[in-house]
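Colleague: Dropping a prediction and its sequence here:
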Amino acid sequence: MVSTIPNYDPTLFQGAAWYYARYRSKYPKALFDLLADIFKLDGTGRLLDLGCGAGLIAIPFRDRFAEVVAVDPDAEMLKEAEEQARNLGANNIIWVQDRAESISPDCSDFRLATLGRSFHWMQRELVLEKLYSLLSDDGGIAIIKTSDDPWHSEHPWKQTAIAVVKRWLGEQRRTGKAGQGLWKSLEIPHEEVLAKSKFPRYANYEIKFEQSWTIDSYLGYIYSTAFALPSFFGKNREKFQVDLKESLLKIEPSGKFTEELSVTALIAWKQ
């Protein structure tokens, strides 16, 4: 068994939860409609949402299931998720603080398991092995990715935003270890890991949607990321914010930005 991420880092999103709940781009309704159609969801059955974060899948997807079990190791993320759910009257979600790798085999018979913006942080082979036994025979998994990473964007305004981040945090992309860790791209893509698992077949689906930002909301997005947590800026935080706003206004004086994003669902079936 190969472990792609051997140890969980509790500082990975430390201080990001409030911003994550409010400023991360939301998944489009078309994604949930697609999954509901593929797995013939009818309001019964159970959903397992691993690495649920602030509930960006569990909450809007809840009405397609009788029960949702949402799991995340970050207590701050779960607190935000529970608050958001409570405000919406979402009462069929069970919030569990745990790692995906530690989920109990007693927690089983799920119609669908989702992993949104989270699978790359996990011990992927171990999680897939556990998931296979937790699913009903007609079930499957959906690994969801969004093309909103500004480090690889062709948009001048996003390139400008990252240039400002680099001015204050350095050229190398930080992540985890209280800001002292460095980002490493996955050497093995999800598809290759999935192909070596027990899941017999998989397919990719893509949905495009429009996302609008203001300077303030994009600042909130930046603070929601593992590479630019608010604490990373220390006493320079206000100076960073001024720099970001001034730099973005030079690109677009209105302070408003629109982009086309794509969300990809890598779906695998148990049978």
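Modeller: Received, thanks. Values in this document were obtained by computation on a predicted structure and should not be read as measured data.

Colleague: Could you use CA atoms for every contact and neighbour count after this?
Modeller: Noted.

Colleague: What count of nearby residues applies to the residue lying closest to residue 39 once chain neighbours are set aside?
Modeller: Nearest non-adjacent residue to residue 39, counting by CA to CA, 6 or more residues apart in numbering: residue 139, 7.2 Å away. By other CA atoms under 10 Å, 22 other residues sit near residue 139.

Colleague: swap in residue 267?
Modeller: As a burial measure, residue 267 scores 22 neighbours (other CA under 10 Å).

Colleague: Who are the packing partners of the helix or strand where it lies?
Modeller: Under the criterion of DSSP states H and E, residue 267 resides in strand 256-269. For strand 256-269, the helices and strands in contact under the criterion 3 or more CA pairs under 8 Å, 6 or more residues apart in numbering; DSSP states H and E are strand 135-146, strand 201-214.

Colleague: Can you add distance to residue 28 and give these back as CSV?
Modeller: Converted to CSV, the helices and strands packed on strand 256-269 look like this (distance: least, CA to CA, whole Å):
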stretch, distance to residue 28
strand 135-146, 11
strand 201-214, 7
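
Colleague: Below is an additional structure, to be compared with the one above:
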Amino acid sequence: MRNMKDLRNGQDPLLEAWEGASPIGLPDLPEVFFEEMRRHFRLDGSGRLLVLWCGAGVFLPLAESFESILIADPEPDRLAEARRDATRMGIRNVIPLEGGAELLHPRMGRFRLVIVQDAFLRRDRMRRLSFLAKMTEPEGGAVIAEVHRCSPLTDWQKVALEVLRQLEERLPVEKTIPCRPVEPLGHSPFRQVNLFIHRWTQRRTIDQTVKGILAASCPFSKKRSAEEALRHALRKAYSSNILEERLRLTAVFAK
């Protein structure tokens, strides 16, 4: 279930840590997260949204809540996929940007909301947080978030990782590497900071799972061979077409 905590008066936004690591592939984000952003920041269809995220296309459902949205992703293949998804969904107010936190600059103008994956802020954190504060409108703010697994690797995840090892692909983070919680904002340039936490079980078909894994960890030139190998191995190992993964999203809401 979701949980929102008030983090004013100098309280550390994250005093707790948990076992786990990054998800296997790019996860879908829960609708409750979108709903909480709409409610907390009173999104009404005005202003601009900036998203700095690996797989920024997952935020296309927020398009109707803004006049325009800029989605930035370091990988051009994922941006191309986001453009195709926007066309399929009839969304016309999306501007794709290739890159990560290096894009942050006051000359970009001001935004109603900026959503940033916490990993993009771990270098030169305070300067980038100051950029975020300057780039947001008075009635808007920023969301700094990450998603991690809530449990050790499942059997299907071990099968998928073994296939990727055999193909010598760039791998997702393994369970032996501890997760890094969303870092505290320290002396925050924002006047109000809250913590949002949500745990859920992601259920995907094998085809959806393979698509998410490849988007996160496979070079475009090798996707076809990896896709065939992953799909074959998972279907051989599992009679069920539905694969599950326990995930936890932690986000700092700042305004």
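Modeller: Happy to help now that I have it. The structure displayed is predicted, hence computed values, not measured ones.

Colleague: re the thing from before, could you look over the helices and strands packed on strand 256-269 of structure 1 and pick the most buried one?
Modeller: Looking across these with neighbours counted as mean count of other CA atoms under 10 Å, the highest average goes to strand 135-146: a mean of 20.

Colleague: Mean per-residue distance, the next helix-or-strand element following that one versus structure 2.
Modeller: Going down the chain from strand 135-146 of structure 1, the next helix or strand is helix 156-169, by DSSP H and E. On superposition with structure 2, the average gap between helix 156-169 of structure 1 and its aligned counterparts reaches 3.9 Å (mean CA distance after the TM-score superposition for structure 1).

Colleague: what angle sits between helix 156-169 of structure 1 and strand 256-269?
Modeller: Comparing the axes of helix 156-169 of structure 1 and strand 256-269 via axes from the mean of the first three to the mean of the last three CA atoms, to 10 degrees yields an angle of 90 degrees.

Colleague: Would you mark the buried spots in helix 156-169 of structure 1?
Modeller: Across helix 156-169 of structure 1, burial judged by 16 or more other CA atoms under 10 Å covers 157-165, 168-169.

Colleague: For it, name the packing helices and strands.
Modeller: helix 237-251.

Colleague: okay, the angle between the helix it packs on and strand 201-214?
Modeller: For helix 237-251 of structure 1 against strand 201-214, the angle by the same axes, to 10 degrees is 90 degrees.

Colleague: And helix 237-251 of structure 1, how far out from the chain middle?
Modeller: Its chain's C-alpha centre lies 26 Å from the corresponding centre of helix 237-251 of structure 1 when counted by CA atoms, centre = their mean, to the nearest Å.

Colleague: now do stretch 71-82 of structure 2
Modeller: Relative to the chain's own centre, stretch 71-82 of structure 2 is displaced by 13 Å; criterion: CA atoms, centre = their mean.

Colleague: distance between the ends of that stretch?
Modeller: End-to-end distance of stretch 71-82 of structure 2: 9 Å, with CA to CA, to the nearest Å as the criterion.

Colleague: how many other residues sit next to residue 92 of structure 1?
Modeller: A count of neighbours around residue 92 of structure 1, defined by other CA under 10 Å, yields 16.

Colleague: Return the residues in contact with the residue nearest to it when sequence neighbours are not counted.
Modeller: Distance criterion CA to CA, 6+ apart; nearest residue to residue 92 of structure 1, sequence neighbours excluded, is residue 67 at 5.2 Å. Residue 67 of structure 1 sits next to 44-47, 92-94 when contact means CA atoms under 8 Å, 6 or more residues apart in numbering.

Colleague: list the buried ones in stretch 228-239 of structure 1?
Modeller: Going through stretch 228-239 of structure 1 with 16+ other CA under 10 Å, the ones that come out buried are 228-230, 232-233.

Colleague: Looking at those residues, spot the one nearest residue 263 of structure 1.
Modeller: Top of the list for closeness to residue 263 of structure 1, among the buried residues of stretch 228-239 of structure 1 and by CA to CA, is residue 228 at 22.4 Å.

Colleague: Could you pull up the residues touching the closest one?
Modeller: Here residue 228 of structure 1 is in contact with 165, 174, 222 (CA under 8 Å, 6+ apart).

Colleague: and if you look at residue 213 of structure 1?
Modeller: Residues 256-258 are the ones in contact with residue 213 of structure 1 under the rule CA under 8 Å, 6+ apart.
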